[in-house]
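[1] no sequence on hand, only this structure:
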């Protein structure tokens, strides 16, 4: 199993106290009157409960000799998404379903570079989680995680999307969703959901400072990125992704106004990989990408959407903005490494 960035510890304590004085003397037990129904909850709580009821039957436990994690059914014929680090190098894993059954799962393929694996179990009309659109996420919107932390099956936690397009130093992954919904060991491979119960990410890692056990930053692989792996594995049996060779961050109107830039949206090139297609085409650090072919680029999500529809070898016409003005470059896409 891939460990979290810092080793963490957890303690579970359960306490129960019952008063036997006033409640019994009055002929009624206060805790007996505290039965909660969905109607007694506020709108936010009702939303989390409804998402849990809808999606938890599709959340599974994935086990192999080296450890365990979570997964989520995304097709009625038994296709499951999880993390590559959950399955490791195994070709078969044990999958525990919400209905109590334990079945064997076949590992159809994996892409360690984005920590995604695709499994299949035998079955028909299985419960599935609907798929959302991670390219349209906004920081601040609701995020709900369901998984099996510390072996506690189908645990739900909630929070918000804290940021998008994050990179974890030292992990070699970028474009991640950051969330404050609690994610712990065992949550890996489980779904991160929006307020309508749609999968927006696959939980993959938690970052915690030394000595902290309760506060952490959770990260998930965007579902659009993961779903691209699913489609390739199911159709061709292998994963091929185009490669530009840049890291980037979004330009927002506030930063554009602060630095008096002539555009308000786009993608700023943070780094260019030496020898990459971007470097060979002449893309430079601090270039602002505003258009690819006929598609305006206002954010990293736009860039990822364009690349998902292209193949290695395709040539892109990339418009970049520099202090001297706009220029157009031609980038021939390479093949992304898979490990």
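    Ah, there it is. Everything numeric in this text was worked out from a predicted model, so none of it was measured.
[2] contacts and neighbour counts: CA atoms only from here.
    Fine.
[3] which residues of the stretch 151-300 of the chain fall in helices?
    For the stretch 151-300 of the chain, applying DSSP state H, counting those that start in this stretch gives helices covering 223-236, 253-258, 277-281, 300-308.
[4] likewise the stretch 1-150 of the chain?
    Under DSSP H, counting those that start in this stretch, the stretch 1-150 of the chain gives helices at 22-25, 43-55, 84-87.
[5] would you mark the buried spots in the longest one?
    Spelled out, that is helix 43-55. Applying a neighbour-count criterion of 16 or more other C-alpha atoms under 10 Å, the buried positions in helix 43-55 are 47, 48, 51, 52, 54, 55.
[6] the first one reaches residue 195, doesn't it?
    So the one you mean is residue 47. Yes. The pair residue 47 / residue 195 is scored as a contact, 6.6 Å apart, by C-alpha atoms under 8 Å.
[7] just to revisit the earlier point, dump the helices of the stretch 151-300 of the chain to CSV, plus distance to residue 87 and mean neighbour count.
    Formatted as CSV, the helices of the stretch 151-300 of the chain follow (distance: least, C-alpha to C-alpha, whole Å; neighbours: other C-alpha atoms under 10 Å):
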stretch, distance to residue 87, mean neighbour count
helix 223-236, 15, 18
helix 253-258, 42, 12
helix 277-281, 32, 19
helix 300-308, 25, 17
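[8] quick one: which of these is nearest residue 158?
    Closest to residue 158 of the helices of the stretch 151-300 of the chain is helix 223-236 (C-alpha to C-alpha; 17.8 Å).
[9] who does the closest one touch, helix- and strand-wise?
    Under the contact criterion of 3 or more C-alpha pairs under 8 Å, 6 or more residues apart in numbering; DSSP states H and E, helix 223-236 touches strand 102-111, strand 116-120, strand 199-207.
[10] what's the most buried one of these?
    Among the helices and strands packed on helix 223-236, the stretch with the highest mean neighbour count (mean count of other C-alpha atoms under 10 Å) is strand 199-207, at a mean of 28.
[11] quick one: list the elements packing against that one.
    On a contact count with 3+ C-alpha pairs under 8 Å, 6+ apart, strand 199-207 meets strand 191-193, strand 217-222, helix 223-236.
[12] who touches residue 313 in this structure?
    Applying C-alpha atoms under 8 Å, 6 or more residues apart in numbering to residue 313 gives the contacts 332, 333, 334.
[13] then this one, side by side with the first:
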């Protein structure tokens, strides 16, 4: 639990917020964490694509998509178990709401991890009014994907699309339960692709301007063909509500996680052992490339798969298994989806020419295993010890928060989450020392002993929390 001390600041801070668990009822406060045919409603029969309205040619008619696939979108209710606080007092469990969508007729449903995380029971309500108890088949914090199952048959299902075929500027549609209003339909466009909130995130988020709010989390994002291309997961906001920036997990990444959760109950991810960075226009020109797409290799792990395959610092990775790589985020996402031990062909640009390097994909270390790794290994990467993904504050954020330094928490897991640190908190000090950079935080956590005192600012208030590290 975080104990409050201290000062107030009325200026709102820009936060990344998870959507699903953010709409809560009863005892649970709002979660601030960082949410084949084509059918129509015409008498002639049916499809699932959007039509252009006769009265407004520029605006698509989404009624066909809603009629065909709306029944496959579900309302998810979550009950949390009672817990004991730091003073030994019992706290009653809360209830929260989210969304999900049916991907198989026998009852498998996709949603967000943060919708069902910590649940003592999960219920699913269909649009026809039927309600079922649901089992959590598996969940993955890294991608924020979870799979739940209900015992039913002949259920309506969505159609899965390919996010790679989507383009910035295209119309998209969300269906979900914002603030508990079931089957709410909103629309907008794809604003950007391959957004990332941390350097090592395996998810290249789809950014949209579709109005989504707390309770939308876990719901589907449809293209105009009625295909699901993403799971609505987060918003970027200064108020806690929608302000034009929403983010969805690409459905291909989510389905990859789903397949592993259903078959094994856990997720493995590939790695090749490189440190990469964006390729600037000047560097691309100097290397003889026509564009600055790709991932510039700044370092190579001497014991990793890339080193064994002959990859060098200074190479530019431009493809994986023939698929174009436009940025480091895309590279991380593509490699993460490859199975450890599988063969891959990595296209690199070196000395003015492209070459293919055969490579055997390695395995990422899971957070659970990282927690039990030797101390020397953990000191090389402080994230698993503390369990946060952070980024520097922008100049505007720093000015609005009236802080001399600090790092925005984009994801909190492990010890940090257990101690009460949330996405959207600003870490301002460790053991009383002001934090000004990610590298400083990493070094301090690596050198710490068994615990640290973390000072954060949340909603204009300063608080301190003791975080055990081992």
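    Structure received. Nothing here was measured: the structure is a model prediction, and the numbers come from that model.
[14] picking up where we left off before, could the helices of the stretch 1-150 of structure 1 go into TSV alongside distance to residue 286 of structure 1?
    Below are the helices of the stretch 1-150 of structure 1 laid out as TSV (distance: least, C-alpha to C-alpha, whole Å):
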stretch	distance to residue 286 of structure 1
helix 22-25	69
helix 43-55	41
helix 84-87	33
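[15] for residue 191 of structure 1, find the nearest of those helices.
    With C-alpha to C-alpha, the closest approach to residue 191 of structure 1 among the helices of the stretch 1-150 of structure 1 belongs to helix 43-55: 9.1 Å.
[16] average distance between that closest one and structure 2?
    After superposition onto structure 2, helix 43-55 of structure 1 sits on average 2.8 Å from its aligned residues (mean C-alpha distance after the TM-score superposition for structure 1).
[17] what angle do that helix and strand 199-207 make?
    Angle of helix 43-55 of structure 1 versus strand 199-207, following axes from the mean of the first three to the mean of the last three C-alpha atoms, to 10 degrees, is 100 degrees.
[18] same for helix 43-55 of structure 1, what does it pack against?
    On a contact count with 3+ C-alpha pairs under 8 Å, 6+ apart, helix 43-55 of structure 1 meets no helix or strand.
[19] gap between it and the chain center?
    Relative to its chain's centre, helix 43-55 of structure 1 lies at 19 Å (C-alpha atoms, centre = their mean, to the nearest Å).
[20] show residues contacting it.
    Here helix 43-55 of structure 1 makes contact (C-alpha under 8 Å, 6+ apart) with 38, 39, 128, 129, 144, 146, 156, 158, 195, 196, 197.
[21] pull the most distant pair out of the residues you listed.
    The widest separation within the contacts of helix 43-55 of structure 1, taken as C-alpha to C-alpha, falls between 39 and 128 and amounts to 26.2 Å.
[22] those two: which is more packed in?
    Higher neighbour count among residue 39 of structure 1 and residue 128: residue 128, with 21 against 8, using other C-alpha atoms under 10 Å.
[23] mind listing what the closest residue to residue 343 of structure 2 other than its chain neighbours touches?
    Leaving aside its sequence neighbours, residue 343 of structure 2 sits nearest to residue 360 (C-alpha to C-alpha, 6 or more residues apart in numbering; 4.7 Å). Listed by C-alpha under 8 Å, 6+ apart, the contact set of residue 360 of structure 2 reads 305, 340, 341, 342, 343, 344.
[24] measure the spatially closest residue to the first one that is not a sequence neighbour to residue 332 of structure 2 for me?
    This points to residue 305 of structure 2. Of all residues not flanking residue 305 of structure 2 in the chain, residue 272 sits nearest, at 5.0 Å (C-alpha to C-alpha, 6+ apart). Residue 272 of structure 2 sits at a distance of 9 Å from residue 332 of structure 2 (criterion: C-alpha to C-alpha, to the nearest Å).
[25] residue 295 of structure 2 matches what in structure 1?
    Residue pairing (TM-score structural alignment): residue 295 of structure 2 is matched to residue 268 of structure 1.
[26] what helix or strand is the nearest residue in space to residue 198 of structure 2 that is not next to it in sequence located in?
    With C-alpha to C-alpha, 6+ apart as the measure, residue 389 is the residue that lies nearest to residue 198 of structure 2, at 6.3 Å, once sequence neighbours are left out. Per DSSP states H and E, residue 389 of structure 2 falls inside strand 388-392.
[27] so which bit of structure 1 is that strand matched to?
    On the basis of TM-score structural alignment, strand 388-392 of structure 2 is assigned to no residues in structure 1.
[28] before we move on, what about stretch 441-449 of structure 2?
    Under TM-score structural alignment, there's no match for stretch 441-449 of structure 2.
[29] residues of that stretch that come out buried?
    Neighbour counts over stretch 441-449 of structure 2 (16+ other C-alpha under 10 Å) mark 441, 442, 444, 445, 446 as buried.
[30] I'd say the last one and residue 378 touch.
    Yes. Contact between residue 446 of structure 2 and residue 378 holds when scored by C-alpha under 8 Å: they sit 7.0 Å apart.
[31] which residues in the stretch 51-200 of structure 1 form strands?
    Per DSSP state E, counting those that start in this stretch, the stretch 51-200 of structure 1 carries strands over the ranges 59-64, 67-73, 79-82, 92-96, 102-111, 116-120, 142-147, 155-168, 173-179, 191-193, 199-207.
[32] can you say which of the ones you listed is nearest to residue 257 of structure 1?
    Distance to residue 257 of structure 1, taken as C-alpha to C-alpha, is lowest for strand 155-168 among the strands of the stretch 51-200 of structure 1, at 21.0 Å.
[33] which residues sit against the closest one?
    Contacts for strand 155-168 of structure 1 (C-alpha under 8 Å, 6+ apart): 48, 52, 137-149, 173-183, 249, 300.
[34] as TSV, the buried residues of stretch 441-449 of structure 2 with distance to residue 397 of structure 2 would be great.
    Formatted as TSV, the buried residues of stretch 441-449 of structure 2 follow (distance: C-alpha to C-alpha, whole Å):
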residue	distance to residue 397 of structure 2
441	19
442	22
444	24
445	24
446	27
